[in-house]
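Chemist: Here is a sequence together with a model predicted from it:
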Amino acid sequence: MRHSYGPNWYAATMGTGIVAVVLPGLPFHVPGAVPVALVFWLAASLLLVATGAAMLLGLREDPSLLRRHYDDPVMSHFYGAPAMALMTVGAGSIGVAQDLLGSTVAVPLAAVLWTAGTVLGLWTAIAVPYRAITRHEVADDSATGGWLMPVVPPMVSATTGAALVPHLAPGQARETLLIVCYALFGLTMIAGFLVLNQLWQRMVRHGALAPAAVPTVWIVLGFLGQSTTAVHHLGALAPSVVPGYGHALGMLAVCYGVPVWGFTVLWTALALTLTMRQLRDGLPVAPTWWSFTFPIGTVATGSSALAAATGLVLFEVAAGLAALGLLVGWVAAAYATWRLSARVALAWPAPRPAANR
């Protein structure tokens, strides 16, 4: 039997880890948020290790597994998931697990995971589109939200990299990291809108996505929400790190974030109506259900960021609603994973009895 796990399963780590990031960062007090977030961070860390072990077992069974996934026009896009999973766990190690681990462990761990995730994310942002251009056969109606997966990791690098900037000594190193994070933000912002345009045209011209792919329309929110979060976190640091022009970068948090938040509301309504329509007709249980988690979580972090920047209750309410949506999505995705895991376990071949001597 061929191994059934692929890079798409790292979305479970992303979806669990984002809960640990969202709860403590809400713009209002939630009793027990930090202990609950710590539990989710520990679960995400275990999932990261378990998924990595499952992939290694798959490579032992089939050494060509990674190559086959890379050559697959659908699965290759999900190579962005391992990069984002690494950085999500790293962000949680600073944001919620620092008291547990201690700063001497939490910060280096976050730095290692950020570096690994950033390098892998830059590879996916270049190599997967290159493969699509040179090798994949892509039909006019094949675009899904999954096409955003390889280009979004640099935006996650920009967001999580902001948490590492204050831990560097003032000077060139700190300024360089901040500017690199802004460059990573720009990489995904431009590439993301290009891909979003392709998805929009595909749905308008060819109708709703295939049933199992419908949840991937939520991935667009991951791009939108993560960009709003990144530009805020970087903008909060910019005036003190690069005082010559940091104020202008700080203003970008609102000038960019509010218009994009408006489009996020539109896309949330569209994704919700398309999902409800498919639920009525039957929504197949699939790993794509994890699309209900991380993207919605970034809407919560983006709304929380705008609440901090503007002080408006509007964004506080939006952050709370998105956090509730994230928890509902996590329960749905966890249920889907349990169903699929049980199916895989039942299909696994039983060991052959020893021959009688």
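Modeler: Received, thanks. Numbering: from 1, shown residues only.
Chemist: From now on I want contacts and neighbour counts done on CA atoms only, so please keep to that.
Modeler: OK.
Chemist: quick one: stretch 272-279 to chain centroid distance?
Modeler: How far stretch 272-279 lies from its chain's middle: 22 Å, per C-alpha atoms, centre = their mean, to the nearest Å.
Chemist: let me redo that: stretch 320-339
Modeler: Averaging C-alpha positions (C-alpha atoms, centre = their mean) puts stretch 320-339 14 Å from its chain's average.
Chemist: which parts of that stretch are buried?
Modeler: Under the neighbour-count criterion of 16 or more other C-alpha atoms under 10 Å, stretch 320-339 has 320, 322-323, 325-327, 329-330, 332-334, 336-337 buried.
Chemist: now do stretch 298-316
Modeler: Judged by neighbour count using 16+ other C-alpha under 10 Å, the buried positions of stretch 298-316 are 298-309, 315-316.
Chemist: Roughly how far does Ala11 sit from Leu164?
Modeler: Ala11 sits 23 Å away from Leu164, going by C-alpha to C-alpha, to the nearest Å.
Chemist: structure B:
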Amino acid sequence: MSYLEHSVKSVPTGLRKVLFLNWPLALLLASVCGIGFLMLYSVAGGSFSPWAEPQIKRFALGLGVMFTVAFVPIWLWRNLSGVAYGVSFLLLLAVAFVGEERKGSQRWIDLGFMDLQPSELMKITLVMFLAAYYDWLPAKKVSRPFWVLLPVLIICVPTALVLKQPDLGTSILLLTAGGGLMFLAGVHWAYFAAVITSGVGLITAVFQSRGTTWQLLNDYQYRRIDTFLDPSADPLGAGYHITQSKIALGSGGWTGRGYMQGTQSRLNFLPEKHTDFIFTTLAEEFGFIGGVSLLSLYALIIVFCIGTALLNKDRFSSLLTLGIALNFFLFFAVNMSMVMGLAPVVGVPLPLVSYGGSAMLVLLLAFGLVQSAHIHRPR
């Protein structure tokens, strides 16, 4: 045993856990949240109200949640993964009966002090449950049909509930993250080839069903597809969001117009400027350099998660960390693609930057799980 290892082992357990925290990851998360506070202050016209102040309070609460989760042994989270998934599933069911409806979607439950979006919680508990499932399942059974069918049901049933709300963006994230974790767990590639082939057939059926009695998507979802394919066809209607987004992105240039100097957001041309389209505000004010800087911070968070997963000898911890990293990547990749016109507008916020209590708290809870896996890994 080296002198350093002996010194660490001589430190009390509680303090040792603090020393073993992945502090670079924690600082990266705080930096991204700090950028979010600055942008929310900007889009409100230089005011902490109504968005920046509540977001800062949620961050403080989320930070406490992250550290609390981090100090709990990872084996306890593995044992509670089924319960966490079950609670999330029941909350999704409850949305259909007591959920609040906004802009045609019923996704939230009013808790009094905040609005909870159960689909956000499902993104993390689904990863937890699948990681525990593949930790329990012997490697030789991973690709057998029966043992593949079970996780498919675990993924598809809550996805169907979310799609019914309707929330196409979150449904896509759940399917992709769940499928990605199955691939990381070692499920044979032939299953994914079959799914991709079926997906092509489904996309064809979606377009064929438009205007029929068996139409597969809602009208507003078809309009989003039309807008994605040709935003200029209806620049003042369905194409307004993406048209204004591209104007804001292009007007930022290399270095941007300057903090709080963005015309698209300050003159309210840019819709949903504090949630789904906040990246365009950042790009307008800080330009290409600002956008790449935020993307670099996101990339570093992914790199630290992958590093933690590779160093961990526990299968559950590795799969959980990789699953959360994949979820986080899908979050910002889909949002950035959406606001740049590379993907249809599906209503996915920019992680830790967009205004929203449920998304921030759940993401910080998720990174608390990553920290728990890092702290309690065999050394």
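Modeler: Right, received. Where do you want to start? Since this is a predicted model, take the numbers as computed values, not measurements.
Chemist: quick one: TM-score?
Modeler: TM-score for the superposed chains, counting by TM-score structural alignment, normalised by the length of the first structure: 0.32, backed by 187 aligned residues with a C-alpha RMSD of 6.3 Å.
Chemist: can you list the buried residues of stretch 320-339 of the first structure in TSV and add distance to Ala347 of the first structure and secondary structure?
Modeler: Formatted as TSV, these follow (distance: C-alpha to C-alpha, whole Å; DSSP: H, G, I helix; E, B strand; the rest coil):
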residue	distance to Ala347 of the first structure	secondary structure
Gly320	41	helix
Ala322	37	helix
Ala323	36	helix
Gly325	33	helix
Leu326	31	helix
Leu327	30	helix
Gly329	27	helix
Trp330	25	helix
Ala332	23	helix
Ala333	21	helix
Ala334	20	helix
Ala336	17	helix
Thr337	15	helix
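Chemist: Dump those residues to CSV, plus distance to Thr115 of the first structure.
Modeler: Shown next, in CSV, are these (distance: C-alpha to C-alpha, whole Å):
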residue, distance to Thr115 of the first structure
Gly320, 31
Ala322, 29
Ala323, 28
Gly325, 30
Leu326, 27
Leu327, 29
Gly329, 29
Trp330, 27
Ala332, 31
Ala333, 28
Ala334, 29
Ala336, 31
Thr337, 29
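Chemist: which residues in the second structure form strands?
Modeler: 100-102, 105-110, 115-116 (DSSP state E).
Chemist: out of the ones you listed, which comes closest to Gln208 of the second structure?
Modeler: strand 105-110 (24.9 Å; C-alpha to C-alpha).
Chemist: Now the closest one: buried residues?
Modeler: Neighbour count says strand 105-110 of the second structure has 106-109 buried, by 16+ other C-alpha under 10 Å.
Chemist: next one: stretch 3-17 of the second structure
Modeler: Lys17.
Chemist: ok, Thr310 of the first structure to Ser304 of the first structure distance?
Modeler: The gap separating Thr310 of the first structure from Ser304 of the first structure is 10 Å, by C-alpha to C-alpha.
Chemist: Ser103 of the first structure now?
Modeler: Relative to Ser304 of the first structure, Ser103 of the first structure is positioned 25 Å away (C-alpha to C-alpha).
Chemist: Leu56 of the first structure now?
Modeler: Leu56 of the first structure is 38 Å from Ser304 of the first structure, by C-alpha to C-alpha.
Chemist: Please, where are all the helices along the stretch 201-350 of the second structure?
Modeler: Along the stretch 201-350 of the second structure, counting by DSSP state H, counting those that start in this stretch, helices occupy 219-229, 240-251, 263-266, 278-311, 315-339.
Chemist: how far is the longest one from where the chain is centred?
Modeler: The reference is to helix 278-311 of the second structure. Distance of helix 278-311 of the second structure from the chain centroid (C-alpha atoms, centre = their mean) equals 14 Å.
Chemist: which other helices and strands contact the host helix or strand of Ala11 of the first structure?
Modeler: Under the criterion of DSSP states H and E, Ala11 of the first structure resides in helix 11-22. Applying 3 or more C-alpha pairs under 8 Å, 6 or more residues apart in numbering; DSSP states H and E, one finds that helix 11-22 of the first structure contacts helix 33-61, helix 80-95, helix 294-310, helix 313-347.
Chemist: How far off centre is the helix or strand that the first one is followed by?
Modeler: The first helix or strand that comes after helix 33-61 of the first structure along the chain, using DSSP H and E, is helix 65-71. How far helix 65-71 of the first structure lies from its chain's middle: 21 Å, per C-alpha atoms, centre = their mean.
Chemist: Can you tell me which helices and strands helix 65-71 of the first structure packs against?
Modeler: Helices and strands touching helix 65-71 of the first structure, by 3+ C-alpha pairs under 8 Å, 6+ apart, are helix 33-61, helix 103-134.
Chemist: sorry, back to before: rebuild the helices and strands packed on helix 11-22 of the first structure as JSON lines, extending it with distance to Leu184 of the first structure.
Modeler: Listed next are these as JSON lines, based on distance: least, C-alpha to C-alpha, whole Å:
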{"stretch": "helix 33-61", "distance to Leu184 of the first structure": "24"}
{"stretch": "helix 80-95", "distance to Leu184 of the first structure": "14"}
{"stretch": "helix 294-310", "distance to Leu184 of the first structure": "17"}
{"stretch": "helix 313-347", "distance to Leu184 of the first structure": "25"}
